[in-house]
Every structure is written in C-alpha cells, then in structure tokens.
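Enquirer: Dropping a prediction and its sequence here:
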Amino acid sequence: MKLATYKDGSRDGQLVVVSRDLAAAHYATGIAAHLQQVLDDWGFLSPQLQDLYDALNAGRARHAFPFDPAQCMAPLPRAYQWADGSAYLNHVELVRAARHAEVPATFYTDPLMYQGGSDDFIGPCDDVVVPSEAFGIDFEAEVAVVTGDVPMGASPEQALDGIRLLMLVNDVSLRNLIPAELAKGFGFFQSKPATAFGPVAVTLDEVGEAWDKGRLHLTMQSTWNGRKVGLCDAGPEMTFHFGQLVAHICKTRNVRAGTIVGSGTVSNKGVQVNGKTEWPKGYSCIAEKRCIETIQDGKPTTEFMKFGDTIRIEMKGRDGQSVFGAIDQKIVAPA
C-alpha cells in the first residue's frame, strides 16, 4: 500500500491512503490520524489500511479525492530517529580519489552513518530554504526505509524483518560548511539542513521483485533545472544493504518504530570507453560530479545550486509508473 501525510495546519498532518497509480487518495480517518500511530501498532492497524487501499484501487472508496503531492508533508513529518548511511562505496571512493586520499579498509566492512535532524522534515514540493548560496547547496538523491521495533543485537537478516516502508529522499547538503565541521571530529550538523521526502511511503510488496535482499533495484532519476543529470541504479552497487544498515544501529541500542534509515547518495561506478573513464548513468549529487571533474581535469567546474534552481527526484517501477511520486523542489532564500 501507499501512504502519505496531508497538510492540515498541524505539526503531524493527516494520514491518507493513496492509490497505486497515485491518482486518488482517501483520509485514513477512523483507522489512524498519523503514520507514527500505524508504525507503533503495525500488526493491528496496517491490515485495516490495506483494506482501505484495496477498496481505493478498486474504485469502491466512497470518499476518495484526487491526490495532490503539493499538499503533502513528508510521510513522517517528524521522526524519532533519522540515521543516514553511506552505503554506496563508489561515492566514498570518488570523494577520496578527488583529494588523493585512500579509502580506509574498515569502510568496506563497517558502514558509515550519521544521525541527522529529525524534528523538521519538509514535504516533496516544499521550497528548500537556505540562508546563503555561499554555503554550497547540493541535493542528494537517496532511498530510505522506515522501521518497526528492532531489538539491540539484531542480525542483518533479523533487521530486514523490521522494515515496514520505503521512501524517496532529498538529503540536502551544504557542502562548503562540511570541511570545517568534520575537522572538529564530531561529524555533520549545520551542514545538513532539513531533509525532504517523497510524497508517499510504500510497503515492500508494492515494488515486487525490485526489492531483493535489502536492496531496491530501480533507477534513481535526478533532474536539475529541467535537465536529467542522473539515471543511477540503486540496487547492484549498494555495498551495505538496508538490513546491514539497521543492524549497524542495533549494535548498542534498540531501534524503535518510526526510525528512518537512509542509503546515502545512490552512486554507480564509471565505465571504460576508449581508455577513458566515463559515467554514463550520471550522478545523484553535485559533489560527486565535481569529484569526477577533479579526477579527470584537475579541478571542478560544475557549480553548486543557486537560488531559483529546481531539483526533481523520482523512481519508476518496472511498469513505468512512479513508485513514490516525485520530489520537486526549488531552492530559495529566507523570506
């Protein structure tokens, strides 16, 4: 099933069920007001939502209305935890190669992860408000999962059983703030502003065989200012699958229902063409493009985002239909 949260003037919005083709929606009134309620009582509430979803798809839902992504908040407008990994080691390798640094061996056995702000997510069509262009504004196209309760010490296989939903992510980054923050030795903070999520969260059965052993084998499409810059495969080159990422958190603590875990920037390796490395599938963040330029030409030439720039991020299923709807945003200065 597909679930979204509509704006209603409150912090947590109103839960709606959305049809498979993203054409219609129905308020989940009488079942649950918010998505967090469903995650807290998944076994009891999700079957009721599934019944409503089935009725909506069959045209039997009496109070359905046209679905409008612009009315959506993030599916979870605020969450108990947002932990973002860096599961695509090709991305890390490019960043390191651009500054002539080796990738530590432990990066291939122990996932990178940071804990981001989870109190103020933004919706798929909300503007990205940034105080200054000088901060180095970048998009990052990612996949995320939402968990139920997963106990401390869970194995990757057990962690996979705790995954409830999939979501699309724009993990906005302020690249020019990152070096000084990392130099402090305490990780990201101001360089990671509010994160945006796609219109709908979907259950694993919605993507069928594309979900395989903790990886989503679909294409991440990134369109910057109307130009398609990324068509990256999200599945094959994901070094750590989502079960491993969730288990990484579980090493020393319980993971509670409503935890969101991100994949990190979806990234694919280059290919050799006539003795030269090319990246035909493009990129899912500008920083990676700049690293490629540095490796090839000695310096980056692609600039970061400016006020007025737009970014659209979308994934389509094997039937050609949008799975999550699109993240479609504009970069703006504070009012």
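Expert: Yes, it's here.

Enquirer: okay, CA-based contacts and neighbour counts for the rest of this
Expert: Noted.

Enquirer: Isn't residue 129 up against residue 309?
Expert: No: when contacts are counted by Cα atoms under 8 Å, residue 129 is not listed as touching residue 309 (11.6 Å).

Enquirer: list residues touching both of these two?
Expert: Common neighbours of residue 129 and residue 309 (criterion: Cα atoms under 8 Å, 6 or more residues apart in numbering): residue 331.

Enquirer: Which residues does the strand or helix carrying residue 311 contact?
Expert: Residue 311 is located in strand 310-316, with elements delineated by DSSP states H and E. For strand 310-316, the surrounding residues in contact (Cα under 8 Å, 6+ apart) are 139, 141, 168, 170, 218-226, 322-331.

Enquirer: Check it against this one:
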Amino acid sequence: MKLATLKDGSRDGQLIVVSRDLQTAVIANAIAPTLQRALDDWPFYGPQLAELYDTLNQGRARHAFAFEPEHCMAPLPRAFQWADGSAYVNHVELVRRARGAEMPPEFWSDPLMYQGGSDDFLGPCDDIVCASEAFGIDFEAEVAVVTGDVPMGVTPDAALRSVRLVMLVNDVSLRNLIPAELAKGFGFFQSKPATAFGPVAVTPDELGDHWREGRVHRPMMVHWNGRKVGQPDAGVDMVFHFGQLIAHAAKTRNLRAGSIVGSGTVSNKDATRGYCCIAEKRCLEAIADGAAKTEFMKYGDTVKIEMFDEAGKSIFGAIEQSVAPLDDSAQSAARLAQAD
C-alpha cells in the first residue's frame, strides 16, 4: 500500500491512497482524514485503506485523480517524534578518520541517535530555505520507518513488527554549524533544519523481497544539480537494522504511533558507489589528499533522491528540492500563514 498527504491549507493535510505505479490517487477521508489518524488505530484503518488501494490499482476507484508529488506535504507533515540514527557506521568512521580521530569501539555495538525537530517537515518538492550559504548546506539521503505504538524495553525483533510504513528522507544538515554545537556537549539543534520526506510512504509488504532483515535492499539514487553522485545500496553496510534502531530509541521510553526513526546517511564501504551527502565526499578527499575541495550547496542548487525497483519503477516517488535564501523565499511564510 502507498499513502501520501495532499496539501489542503491545513497543518496536517489530507490523506490520499496512491496507486502502485504512482500515477493516480484517491482521497481517503471516508476512512481517515489524516495519516496520523490512521496510524492511531492501524488495525482498524489499515485494512480499509488496503482495500481502497486494491480498488485503485484495479482502476475501479471513484473520483481518482492524477497523482502530482509537487502538491504533497510530507506523508506525516508533523510527527510526535523524529529520531534519526546512524546505522551506516562506515559513514561515521570516514568522518572521524578525516579529522584524525579514532572511532570508539562501542560505535559498532551501540547506535548513535539524535532527536530532530518534528513539528515542521518539508514536502518532497519544498525548497530548502537557509539564511546563509556560509552555514554549509548539505543533503543527506536516508531511509526512515514510521512505527505503531512501541513499548519501552522492546526487543529488536518485536520492534520490527511495529513498522507500519517506510519512507525516503533528505535529512538536511548545516555542516559549518555542527562543530560548535557538538563542542557544547548537548547535541544538534540549529545545525539540523527542517527535514524533507519523499511523497509516498509504503507498507513493508509493498517492497517484497527488498524488505528483509529490517533493511531496504535497493540502491539510493542521488543527483546533485542534475549529475548522479551516488547509488549506494541501502541494504549493504547497514550495521544496525531498523528493529535495533527502534529498540534503541525505546530503551527508556514508550514510542507512540506515528514516531519516525531514520537510518542515517546511507553509505557503502565501496566508494565507487558514490555518496549520499557532500560531507562524505569531502571526508574521502581529506583522507586521500589532505584537504576537502568539494563545496557545500549554494542557492539555486538542486538535489534529487529516489529509489527504484528491479523493473526501474520508482518506489516512493522522488524528493526534488532547490536551495533558496530566506529573504527571497515566500514559501516558508506562506506555509506558516496557511496554518494560522
């Protein structure tokens, strides 16, 4: 099943069911008005949405319309929780090697995780608005899952059974703000602006054999300014699977339905697969040549993040964003005004 949220001027948008080929959609308000409502009682709403999905794919849905990702919000426009892990330890190791630091051995057994802002997510085609290019604007292509209710102390195996949906993520980072924040010993805040999500969230069964061992086994395709820069496989070198990440987040607290848990930047040890964030490219340059030379994103730059099945068909739709200055962007103000 594939679900999305249509922009309708409200904070939480309108839940729609999207066809498998991402060509058509139908409004689901007769079942649940928003995705959060559906997640709150998934055993009740999920089967009804699945029935509507089957009807849509059979061409029998009434009032179906063309699906247009640019009219979508994030599948969950705001969430009760957004916790992002760092499951691809190769990425962490490269960052530390580039600055000549040893990696603590516990990083291989205990996931890194931070809690991001979840009150104002970006849609798949919304601008990355930033007050200054000097902040070091970077994209980060990731996979994320949406959970049902998760009890505190859950085991990794049980945590996997709580996964309701899978999504693509652009976890934007402001790299030049990170060192000073981490030096304070209190984690990310200003260096992690609004996160963007792909237009469509899919149920794990929709991925077939590509969803196994708590991982999505497909290449993550990343284009920067129209040039392909990465295609690492999201199922390779993911040290901690999603069950482990969810269990880590739930060690001392309950997670409520609609919590989002991210994988961290997808990264493969095979450098020929390219990169999912500029920082990793810069680390490889620093290790090889003693200094990074690739610059971070500038105003007007674009990034496209997408994942395809074996037949070459898009699974989640694409995240397609441009970088825009704060002063010239009416989009941010418009989004806030619509919510008032």
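Expert: Nice, I can see it. Computed from a predicted model, the values in this text were never measured in an experiment.

Enquirer: Could you identify the buried members of the contacts of strand 310-316 of the first structure?
Expert: 139, 141, 168, 170, 218-224, 323-331 (16 or more other Cα atoms under 10 Å).

Enquirer: Run a quick neighbour tally on residue 199 of the second structure.
Expert: Summarising burial for residue 199 of the second structure: neighbours were counted as other Cα atoms under 10 Å, giving 32.

Enquirer: Which residues are in contact with it?
Expert: Taking Cα under 8 Å, 6+ apart, one finds 4-5, 69, 72-75, 123-124, 316-319 in contact with residue 199 of the second structure.

Enquirer: who are the neighbours of the lengthiest helix in the first structure, in terms of helices and strands?
Expert: Of all the elements of type helix in the first structure, the one with the most residues (DSSP state H) is helix 42-57. Applying 3 or more Cα pairs under 8 Å, 6 or more residues apart in numbering; DSSP states H and E, one finds that helix 42-57 of the first structure contacts strand 14-18, strand 24-27.

Enquirer: For residue 108 of the first structure, which of the ones you listed is the nearest?
Expert: strand 14-18 (38.7 Å; Cα to Cα).

Enquirer: What's the match for residue 30 of the second structure in the first structure?
Expert: Under the alignment (TM-score structural alignment), residue 30 of the second structure pairs with residue 30 of the first structure.

Enquirer: neighbours around that match, how many?
Expert: Here the count is done by other Cα under 10 Å, and residue 30 of the first structure has 7 residues near it.

Enquirer: Repeat that for the one 5 residues further on.
Expert: By the other Cα under 10 Å criterion, the neighbourhood of residue 35 of the first structure contains 23 residues.

Enquirer: repeat for residue 308 of the first structure
Expert: Around residue 308 of the first structure there are 12 residues (other Cα under 10 Å).

Enquirer: Please name the nearest non-neighbouring residue to the corresponding residue of the second structure for it.
Expert: Correspondence of residue 308 of the first structure to the second structure, assessed by TM-score structural alignment: residue 300. Taking Cα to Cα, 6 or more residues apart in numbering, and ignoring the residues beside it in sequence, residue 300 of the second structure has residue 323 as its nearest neighbour in space, at 5.2 Å.

Enquirer: helix, strand or coil for the aligned residue in the first structure for the one you found?
Expert: Aligned by TM-score structural alignment, residue 323 of the second structure pairs with residue 331 of the first structure. Secondary structure, DSSP: H, G, I helix; E, B strand; the rest coil: residue 331 of the first structure is strand.

Enquirer: likewise residue 300 of the second structure?
Expert: On the basis of three-state DSSP, residue 300 of the second structure is classed as coil.

Enquirer: How about the contacts made by it?
Expert: With contact taken as Cα under 8 Å, 6+ apart, residue 300 of the second structure is in contact with 322-324.

Enquirer: Swap in 10 Å and give it another go.
Expert: Residue 300 of the second structure is in contact with 127-128, 225, 321-325, counting by Cα atoms under 10 Å, 6 or more residues apart in numbering.

Enquirer: I'd like those residues written out as TSV, with distance to residue 155 of the second structure added.
Expert: Listed next are these as TSV, based on distance: Cα to Cα, whole Å:
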residue	distance to residue 155 of the second structure
127	38
128	37
225	42
321	37
322	40
323	40
324	43
325	44
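
Enquirer: Tell me the one among those residues nearest to residue 189 of the second structure.
Expert: The shortest gap between residue 189 of the second structure and any of the contacts of residue 300 of the second structure belongs to residue 128, at 16.5 Å (Cα to Cα).

Enquirer: That closest one: neighbour count?
Expert: The burial metric for residue 128 of the second structure, expressed as a neighbour count using other Cα under 10 Å, is 28.

Enquirer: Which residue comes closest to it once chain neighbours are left out?
Expert: Excluding its sequence neighbours, the residue lying closest to residue 128 of the second structure (Cα to Cα, 6+ apart) is residue 323, at 4.7 Å.

Enquirer: In the second structure, what stretch matches the strand or helix carrying residue 180 of the first structure?
Expert: Assigned by DSSP H and E, residue 180 of the first structure falls within helix 178-183. Counterpart in the second structure of helix 178-183 of the first structure, with TM-score structural alignment as the criterion, is residues 178-183.

Enquirer: Buried ones in the matching stretch, by neighbour count?
Expert: Buried residues in stretch 178-183 of the second structure, defined by neighbour count with 16+ other Cα under 10 Å: residue 178.

Enquirer: Quick check: that stretch compared with the first structure, mean distance?
Expert: After superposition onto the first structure, stretch 178-183 of the second structure sits on average 0.1 Å from its aligned residues (mean Cα distance after the TM-score superposition for the first structure).

Enquirer: Please list the residues outside that stretch that contact it.
Expert: Among residues not part of stretch 178-183 of the second structure, those counted as contacts by Cα under 10 Å, 6+ apart are 135-136, 187-192.

Enquirer: I'd like to know which of these are buried.
Expert: Neighbour-count burial within the contacts of stretch 178-183 of the second structure applies to 135-136, 187-188, 191-192; the criterion is 16+ other Cα under 10 Å.
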